[in-house]
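In: attaching a predicted model along with its sequence, questions to come.
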Amino acid sequence: MSSSFTRPGSASHVARSSWSNPSSRISSAKHYSGNTCPYCHHPVTMNEGSGAAFQASLHKLFPGAYGLEEFVFLTKQTLVAEGFYPHVNTFVCLGLCRDEITNPFELAVEAMWGQAFICGSLGGMLFCGKTGFSAAHHHAPEAGYFVYYCFTHIAIDHEGSVGSVYRSRSGMKEKTTACGALAAFTAEIASNKLNLNFDEDDIEMSMLKKHIITQTGLSTDATNAPDLFKVTMAAYKTITMDLERHVRSDSEKFKDRKYALFTGVQIHGPNGTDYCWIGKASLLRKGILLPLVIASDIEPLSSTGPSNPTSH
């Protein structure tokens, strides 16, 4: 299992490095004084270097990606300025894939904001529907504050191979895929064996394929088959559209609520590292969806990346 975050104070609480130099993003420690995290002030251990091949793939595909803990910290800093206070007036909702290697994201968010309502499924798709979103929105007052982190995921190994990850903590020695569901979808298209029939024994996967194609127009032509990166981006766009639709519906009933929406891609790197690429950050209040600028006291891998994922 890939893991880059444990609750503060544990032996494996991981430190990230200087963000001004991509090649030293893991191996250096310019932001750290001794062995103490500058945010939670607990002991940290440094990860080994992730390698040039990984860094090259990460920089090419996900410019501007942040380390997982920095991402969660910066979003919290951004939202405090908007009146969102952890453990005081804010309810957090998480939409992640069921894969166990997404767990560091859940731990990071809950350590910062408190217990989360889980609304994700395979690939991070939001299939909890109107009933699920309604349930979440009934867990806070009418003038409540909501934060949504809804992310699909992908892996990049030390060789720079996209979709490849080692799950050494479960005893596996060979490479596996992430996201497995999206990789299977990609393979179906490429082999010209795409099955869009509804399977009651495989509900989420059946819905995932059909829904992504319907929402984004993803190519299903085997002669022009999308790769895993393109399928992942299509999943991200679908998640974003679904989230905004459901939250807008709630905001029509509760005019005084505030909603912060973060969507993107969680990237699993080598040596148990995790990164977050922010595709879209928005603040919804009084029915108006506005861009949300993330606090920038930590420099991301690249400041030249696209602000809108549709440019990929």
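Out: It's in.
In: when you work out contacts or count neighbours from here on, use the C-alpha atoms and nothing else.
Out: Will do.
In: which SSE is the nearest residue to Val109 once chain neighbours are set aside in?
Out: Excluding the flanking residues, the one nearest Val109 by CA to CA, 6 or more residues apart in numbering is Val72, at 6.4 Å. Using DSSP states H and E, Val72 sits in helix 68-80.
In: cool, Thr176 as well?
Out: strand 175-177.
In: ok so, going back, please tell me how far the residue nearest to Val109 sits from Glu110.
Out: Note on Val72: its distance to Glu110, by CA to CA, to the nearest Å, is 10 Å.
In: what does Lys210 give?
Out: Distance from Lys210 to Glu110, by CA to CA: 32 Å.
In: ditto for Ala135
Out: Counting by CA to CA, the gap from Ala135 to Glu110 is 19 Å.
In: use this one as the comparison:
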Amino acid sequence: MKPATPEHPAPQDADARRAVAPVICYPVQHLPDPGLPALRAARAGWARIGEHVVPAREARCFEVPAGHFFRITSIEGPQVGDLNLWSADLSERFYSGKTRALHGTHLSAGDRMWSSFPTLRPMATITEDTLDWYGFDAFGGGVHDVIGTRCDPYTHNLLSDGGQYHHCCHSNLTRALSQARGLPLAEAERHVHDVLNVFMCTGFARDTGQYFMKASPVRPGDFIEFFAEIDLLGALSACPGGDCGGEHSSDKAACHPLLVEIFRPAAAPEGWAPPPPNGYDRSHGTAE
């Protein structure tokens, strides 16, 4: 733990150092426009072609072809979900850290979920978010974060003096991927990665910098919707923390199922094409 008070005295110019203005690390004006109006227009006349109910404290996998939409909806009570995305062949995975660096700590409509190196391309674009009204609260909390990882049995074991809990989101996602693709658990686990924390309300405590959670504002009928930019395999865990207003990784919280729906548009969005892999030549300076 960090000491309650600094161990070293502040220099005379401490205030001047703190007053230095920040610089945005990744200016995004040159990112390709997601074309949100065209994506939304493509929903006219769409057909629902699949649905998956994710039981409380469990996870399920689902496939979404490129050019289709998927929607995650709260259906019975306030519930947080942990979302993993891969390319359909598992060669690409959602890169939460780079997505956070490009779009910020919490995602909403118009933001994109980016894949890992070396492809670094949009995997999905958020087309609608019924919780966009929440913004950031007085504690600095927001909804749909890419700052947390996923609750997992390893951290639970460390913090609970050896506890063995098997319905953490990490384990839920591992079981779901193992079952969906016929992979041994150990192999499936290597594919499970950091998530988009759907509906979760989180931030960083201003005094300690610690990651916090608070009860999600989500209610039945709220949803977040995505457009698949490439052929996707998704996995969603209904977190054992329920609305994450108290604790997670336990059977104490009230938990509810989540609904995933897949939609096929009548026609591809105007001007849309699947994004190519990143254009970097991958020589890493060896050809210079």
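Out: Done, it's in. The structure displayed is predicted, hence computed values, not measured ones.
In: care to give me the TM-score?
Out: The TM-score (TM-score structural alignment, normalised by the length of structure 2) is 0.29; 139 aligned residues with a CA RMSD of 6.3 Å.
In: so which bits of the strand holding Thr176 of structure 1 are buried?
Out: Thr177 (16 or more other CA atoms under 10 Å).
In: what's that strand packed up against?
Out: strand 164-166 (3 or more CA pairs under 8 Å, 6 or more residues apart in numbering; DSSP states H and E).
In: who are the packing partners of the helix or strand containing Trp277 of structure 1?
Out: Assigned by DSSP H and E, Trp277 of structure 1 falls within strand 274-285. In terms of contacts (3+ CA pairs under 8 Å, 6+ apart), strand 274-285 of structure 1 is packed against strand 66-67, helix 68-80, helix 228-253, strand 258-268, strand 288-291.
In: His153 of structure 1 is in contact with Met233, isn't it?
Out: No - the pair His153 of structure 1 / Met233 is not scored as a contact, 9.5 Å apart, by CA atoms under 8 Å.
In: tell me which of those two has more neighbours.
Out: His153 (28 against 22; other CA atoms under 10 Å).
In: which one is the more buried one nearest to, not counting chain neighbours?
Out: Using CA to CA, 6+ apart, the closest residue to His153 of structure 1 is Gln266 (4.5 Å).
In: contacting residues around that neighbour?
Out: Neighbour list for Gln266 of structure 1: Thr102, Phe151, Thr152, His153, Ile154, Asp274, Tyr275, Cys276, Trp277 [criterion: CA atoms under 8 Å, 6 or more residues apart in numbering].
In: just the closest of those residues to Phe262 of structure 1, please.
Out: Phe151 (8.0 Å; CA to CA).
In: Phe91 of structure 1: helix or strand, and which one exactly?
Out: strand 90-95.
In: and that strand, what other elements does it pack with?
Out: Where contact means 3+ CA pairs under 8 Å, 6+ apart, strand 90-95 of structure 1 is packed against helix 103-113, strand 116-118, strand 145-155.
In: let's see that with 10 Å instead.
Out: helix 103-113, strand 116-118, helix 129-137, strand 145-155, strand 258-268 (3 or more CA pairs under 10 Å, 6 or more residues apart in numbering; DSSP states H and E).
In: who are the packing partners of the first one?
Out: Looking back up the chat, that one is helix 103-113 of structure 1. In terms of contacts (3+ CA pairs under 10 Å, 6+ apart), helix 103-113 of structure 1 is packed against helix 68-80, strand 90-95, strand 116-118, strand 145-155, strand 274-285.
In: how far off helix 68-80 does it point, in degrees?
Out: If you take axes from the mean of the first three to the mean of the last three CA atoms, to 10 degrees, helix 103-113 of structure 1 sits at 30 degrees to helix 68-80.
In: helix 103-113 of structure 1 relative to strand 274-285, how many degrees between them?
Out: 50 degrees.
In: tell me the angle of helix 103-113 of structure 1 relative to strand 90-95?
Out: 170 degrees.
In: taking strand 258-268 as reference, get the angle to helix 103-113 of structure 1.
Out: On the basis of the same axes, to 10 degrees, helix 103-113 of structure 1 is oriented at 150 degrees to strand 258-268.
In: and helix 103-113 of structure 1, which residues are buried?
Out: Neighbour-count burial for helix 103-113 of structure 1 [16+ other CA under 10 Å]: Asn103, Pro104, Phe105, Glu106, Leu107, Ala108, Val109, Glu110, Ala111, Met112, Trp113.
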